[in-house]
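K.L.:
sequence and predicted structure, then a few things I'm wondering about:
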Amino acid sequence: MARTIAMDIITPERVVFSDEVEMVIVPALDGLLGVLPGHAPLITGIKIGVVKVKKDGEEFLVSTSGGIMEVHPDQIKMVVETAELPHEIDVERARRAKQRAEERLRNKTAKIDEARARAALERAIARLKAAGKLGE
């Protein structure tokens, strides 16, 4: 059996995931960060993106938005604004959000908040990636 590390993904509303995992790859502020059991302690910021989780030899993705991650040799705690497991994602809603954000960015006017539109686009893309539906 592979070595594991306890992992919790928590939002203000709920615990999205809590289990033992073999590996995690997280979109940290300075780039992708891989965490294995026994990792050195650290705290880092998390960007909007997709967290790759390896559990029982299988990988799955979790869509997350900004937050923080605390790592200890035997535990990972992620506290994020939002997080969705693949089966929880409303793919059509994410596609519509992506289209709206792309349209806003294409048709720039003084009235749009460009940073907000870019963040909406990043969230929609992360949700579609986690659901395995980007590019369909």
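P.N.:
Right, received. Where do you want to start?

K.L.:
hey, let's count contacts and neighbours off CA atoms from now on
P.N.:
Will do.

K.L.:
helices of this protein, residue ranges please.
P.N.:
Ranges of helices in the chain, per DSSP state H, are 91-106, 114-130.

K.L.:
the shortest one vs helix 114-130, what angle?
P.N.:
The directions of helix 91-106 and helix 114-130 differ by 150 degrees, with axes from the mean of the first three to the mean of the last three CA atoms, to 10 degrees as the criterion.

K.L.:
got another, please set it beside the one above:
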Amino acid sequence: MKTIKVNIVTPDGPVCETDANTIIAVTEAGEIGILPGHVAMVAPLKIGSLRLIKDGVTEHVAVHGGFLEVRPDVVTVLAQSAEMASTIDIARAQAAAKRAEATLRAKKDDYDYQVVELELKRAINRISVYETRKK
């Protein structure tokens, strides 16, 4: 089966360079599937799981925003942050989710709720991606 090269890059550097038969990403317009030879495009990403499928094995990546650039021979993900499921520190993600939930419940006027909600979404995404890899 044909493959397409996948590069995932953050401001901190490369996260993953691999090949995949199929890439499934969560974009602002919805979920998109990409196969080798896909038409060139650029799409903004939402916080979500990026799935890289190769020979029937799915690898999950927690992606927190950014852009997906598709060319017929390579997909580049330029993400604000991204973590392979295998490298997620689940205890840290759970602690971050609890902190964000507590902050939102406190309802203090000095908090920027959009920032805290974004932190919560990122933590929940990391937990979800980590748990999905075990299935």
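P.N.:
Right, received. Where do you want to start? Just so you know, these numbers come straight off a predicted model, no measurement behind them.

K.L.:
sorry, back to before: and of the helices of the first structure, who's closest to E58 of the first structure?
P.N.:
Among the helices of the first structure, helix 114-130 comes nearest to E58 of the first structure, with 14.3 Å by CA to CA.

K.L.:
mean shift between the closest one and the second structure?
P.N.:
Taking mean CA distance after the TM-score superposition for the first structure, the mean distance separating helix 114-130 of the first structure from the aligned residues in the second structure is 0.8 Å.

K.L.:
figure out which of the helices of the first structure is closest to G45 of the first structure.
P.N.:
Per CA to CA, nearest to G45 of the first structure of the helices of the first structure: helix 114-130, 15.8 Å.

K.L.:
counting contacts, what elements does that closest one pack onto?
P.N.:
On a contact count with 3 or more CA pairs under 8 Å, 6 or more residues apart in numbering; DSSP states H and E, helix 114-130 of the first structure meets strand 49-55, strand 58-64, helix 91-106.

K.L.:
give me the buried stretch members for that helix, please.
P.N.:
Residues 117-118, 120-130 are the ones in helix 114-130 of the first structure that count as buried (16 or more other CA atoms under 10 Å).

K.L.:
and for stretch 92-111 of the first structure?
P.N.:
Applying 16+ other CA under 10 Å to stretch 92-111 of the first structure flags A94, R95, A97, K98, R100, A101, R104, L105 as buried.

K.L.:
measure the residue lying farthest from the centre of the second structure to A97 of the second structure for me?
P.N.:
Taking CA atoms, centre = their mean, the residue of the second structure most remote from its mean C-alpha position is D109, at 30.8 Å. Remark: distance between D109 of the second structure and A97 of the second structure (CA to CA, to the nearest Å) = 20 Å.

K.L.:
mind checking how far D12 of the second structure is from L78 of the second structure?
P.N.:
Distance from D12 of the second structure to L78 of the second structure, by CA to CA: 11 Å.

K.L.:
just E28 of the second structure next, same as before
P.N.:
Distance, E28 of the second structure to L78 of the second structure, by CA to CA: 15 Å.

K.L.:
of these two, who's got more company?
P.N.:
L78 (22 against 14; other CA atoms under 10 Å).

K.L.:
wouldn't the more buried one be in contact with V6 here?
P.N.:
No - when contacts are counted by CA atoms under 8 Å, L78 of the second structure is not listed as touching V6 (11.0 Å).

K.L.:
find residues that contact each of these two.
P.N.:
With CA atoms under 8 Å, 6 or more residues apart in numbering applied, the contact sets of L78 of the second structure and V6 do not overlap.
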